[in-house]
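*Asks:* Sequence and predicted structure below; questions after.
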Amino acid sequence: MGLRMSFLMFLSLVSFAPLCFSQRGSNGNLYPQFYDHSCPKAQEIVKSVVKNAVAKETRMAASLLRLHFHDCFVKGCDASLLLDNSGNIVSEKQSNPNKNSVRGFEVIDAIKTALEKECPNTVSCSDILAIAARDSTVLAGGPNWEVPLGRRDAMDASISGSNNNIPAQTNTFQTILTKFKLQKLNIVDMVTLSGSHTIGNARCISFRQRLYNQSGNGQPDTSLEQSYAAQLRTRCPRSGGDQNLFPLDLVSPTKFDNSYFKNILASKVLLSSDQILLTKNEDSMDLVKKYAGNNELFFDQFAKSIIKMGNVAPLTGSKGEVRKNCRRINN
């Protein structure tokens, strides 16, 4: 009972949190003003390229936000995800969570090219990912925050880490929570950051089992609203159509808002990993309900949680390097 009350008291305090942040990162090495003297136009350049990319393809906002997540959950926020196969490096792009799924690399390339022209050998690819994630969120109508900066880039990748550390849509609630805790992120961060599914798409192959064989007994997932499931089956058959895309948020698919949490309450979300936020844990359920009823509360905590995620094991000081090309280490 004491833990329960503490959790609820924490939530009440969260609702009064400011939207923007300027403090140094929890490790003391990252801070928003890192490039103020060495490359004062850095964030302006990132924003310009991201804005143009999202204007051409609205979906790119979600793709760039996802790159930041999938990078930070493997060895920390070090741009290891961006490395292509070369020498001894086996690219994380080939892992199960990323193959034929993560995208937006050409936008990161364009940002890097522009930054190298403005201030060579200065802005890291890992910082580009963090800034682009923020700018994508804002462009989609989501919260703004000051991005702590000063990360450096990894000189290796980990395909095993990518396969094992990134939460999967078929994972149990406890498995997903464990993967967040391994990154020093808690249940509040887990539910809040899952709210990034308010934008973007999922492929038929990623939720097909919910429509036809959720528990291995040939029956659909009973937690999926029936009329919504019937609608999904029209374009996601038992076989074929694996790559057919569906919006993660059927209400406002390109707008960053709290509709995602309202959809969970209505049992109208694509992924099992989203629905279990309501059905498998009482604290998680409370958060879903609070965010569904309070968009500002969701925005406030999302800014806090993504800053916290961006502080996961960054390379700073003399560790790592600042890559000239985000796809390969420097010679």
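*Replies:* Yep, it's here.

*Asks:* can we go C-alpha only for contacts and neighbour counts from here?
*Replies:* Fine.

*Asks:* Specify the local secondary structure of the residue lying closest to A229 once chain neighbours are set aside.
*Replies:* Leaving aside its chain neighbours, A229 sits nearest to L211 (6.4 Å; criterion: C-alpha to C-alpha, 6 or more residues apart in numbering). Three-state call for L211 (DSSP: H, G, I helix; E, B strand; the rest coil): helix.

*Asks:* For L211, give me its contacts.
*Replies:* Listed by C-alpha atoms under 8 Å, 6 or more residues apart in numbering, the contact set of L211 reads Q219, P220, D221, A229, L232, R233.

*Asks:* so which of those residues is the most crowded?
*Replies:* Using other C-alpha atoms under 10 Å as the neighbour criterion, A229 leads the contacts of L211 with 21 neighbours.

*Asks:* and the helix or strand hosting that one, what does it pack onto?
*Replies:* Per DSSP states H and E: A229 is located in helix 226-233. Helix 226-233 sits against helix 204-212, with contacts defined as 3 or more C-alpha pairs under 8 Å, 6 or more residues apart in numbering; DSSP states H and E.

*Asks:* Just want the angle from the helix it packs on to helix 226-233.
*Replies:* Put simply, helix 204-212 runs at 140 degrees to helix 226-233, going by axes from the mean of the first three to the mean of the last three C-alpha atoms, to 10 degrees.

*Asks:* picking that back up, next one: the next helix or strand after the helix holding A229 to chain centre, how far?
*Replies:* Using DSSP H and E, the helix or strand that follows helix 226-233 towards the C-terminus is strand 245-247. Its chain's C-alpha centre and that of strand 245-247 lie 17 Å apart, by C-alpha atoms, centre = their mean, to the nearest Å.

*Asks:* this is the comparison structure:
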Amino acid sequence: MENFHILLSFSLLSLLISPRTATAQLSPNYYANICPNVESIVRGVVAQKMNQSPIAAPASLRLLFHDCFVRGCDASIMLISPVGDDERSSPDDMTLKPEGYDVIISVKAALDSNPQCRNNVSCADIIAMAARDAIFLSGGPLYTVELGRYDGKISTKSSVVLPQPDANLDLLTSTFAKFGLTQTDMIALSGAHTIGAAGCRSFYNRLYNYSPNQPTDPSMNPGFAQQLQQRCPRFFRPSDFAFLDTTTSRTFDNIYYQNLQRRMGLLGSDQVLFTDLRSANTVNKFASNQNEFFSAFVNAITKMGRIGVKTAVEGEIRRDCRFVN
């Protein structure tokens, strides 16, 4: 799956903190007496940003994945290093759109304008809530977000490593398994590609360089390949892109899986979910029943939100999401 990160190392302190202790602090009502209006404030800002830009929703959702799959869900993706040695400076995170960062910064500003909430809501929790609201406001499920994360203090370029967009099923499954996520979880979370887009570089080889005797990936629908070649010619511009779900690119639904059945998955790591018989049945289930997809997605993203949760001992609540206190 494109732009998913795997964790290479933990800080010594994080190894000393029991993951069970960290996740036990999470609660849907964590801010009930700290910032009672946190949910409505976050959703209001996300809705405003989505009205301003169609990129805001998928960009916000991608931030959550990119954050959780490196050092855990601790907003390390937001940190800016003065020497450029931060996660967002890595080649893989350079694809993240500024609209996603802007949503988080804007939510933080809105919360800080409320005296009761000021500097009491972590950036990590803001990312989790903004992603949920982007999903819901795009037509997806409304689910409860567990809250109570603290923000991490470390962000390094070298910690960002991820499977390539042409990753096979074994690599995708093993990557997610490192974080306690099953193959079904991985396939459900891949459904986040029902909104958003990818640059031509991410799937160029499927169009032109698949093999010496077969330039175009044979798992790709020929008509779909021709459409993509028009959007992404051999000498494409850096700004050229295609939608991950060409049918309903702004709606969070199960059409992504139906597209895989039609061999219209944009990335190789998308299409392999259907072409590999070990995962095809799950794709078929989600394609035929949107409620099944929504239920599996909520379960998977809730589990993902518990990865690497920081406690007050190892984290903080940043006054500015871009810098440690």
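*Replies:* Thanks, I have the structure now. What you are looking at is a predicted structure, and each value in this text was computed from that prediction instead of being measured.

*Asks:* Give the aligned range of the helix holding A229 of the first structure in the second structure.
*Replies:* Mapping helix 226-233 of the first structure onto the second structure (TM-score structural alignment) gives residues 222-229.

*Asks:* For the matching stretch, give me the average deviation versus the first structure.
*Replies:* Stretch 222-229 of the second structure, aligned to the first structure and superposed, deviates on average by 0.7 Å (mean C-alpha distance after the TM-score superposition for the first structure).

*Asks:* Any idea how far that stretch is from the middle of the chain?
*Replies:* Using C-alpha atoms, centre = their mean, the distance from the centre of stretch 222-229 of the second structure to the centre of the chain it belongs to is 26 Å.

*Asks:* burial count for G293 of the first structure?
*Replies:* For G293 of the first structure, the count of nearby residues is 15 (other C-alpha under 10 Å).

*Asks:* which residues touch the equivalent of it over in the second structure?
*Replies:* Residue pairing (TM-score structural alignment): G293 of the first structure is matched to S288 of the second structure. S288 of the second structure is in contact with Q258, counting by C-alpha under 8 Å, 6+ apart.

*Asks:* Can you tell me how far S288 of the second structure is from N281 of the second structure?
*Replies:* Going from S288 of the second structure to N281 of the second structure by C-alpha to C-alpha, to the nearest Å gives 11 Å.

*Asks:* ok, which stretches of the second structure are strands?
*Replies:* In the second structure, the strands defined using DSSP state E lie at 197-199, 241-243.

*Asks:* Output these as a markdown table; include the columns mean neighbour count and distance to F297 of the second structure.
*Replies:* Shown next, in a markdown table, are these (neighbours: other C-alpha atoms under 10 Å; distance: least, C-alpha to C-alpha, whole Å):
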| stretch | mean neighbour count | distance to F297 of the second structure |
| --- | --- | --- |
| strand 197-199 | 18 | 19 |
| strand 241-243 | 18 | 20 |
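
*Asks:* Tell me which of those strands lies nearest to C68 of the second structure.
*Replies:* strand 197-199 (20.2 Å; C-alpha to C-alpha).

*Asks:* Return the mean post-superposition distance for that closest one against the first structure.
*Replies:* In the superposition with the first structure, the average deviation recorded for strand 197-199 of the second structure is 0.9 Å (mean C-alpha distance after the TM-score superposition for the first structure).

*Asks:* The first structure: matching residues for that strand?
*Replies:* The aligned range for strand 197-199 of the second structure is 201-203, by TM-score structural alignment.

*Asks:* how distant is the matching stretch from the center of its chain?
*Replies:* Put simply, stretch 201-203 of the first structure sits 14 Å off its chain's centre (C-alpha atoms, centre = their mean).

*Asks:* Also stretch 235-255 of the second structure?
*Replies:* Chain-centre distance of stretch 235-255 of the second structure: 16 Å, with C-alpha atoms, centre = their mean.

*Asks:* since we're on S158 of the first structure, how many residues are nearby?
*Replies:* 18.

*Asks:* What does it correspond to in the second structure?
*Replies:* S158 of the first structure maps onto T156 in the second structure, by TM-score structural alignment.

*Asks:* No more questions from me, cheers.
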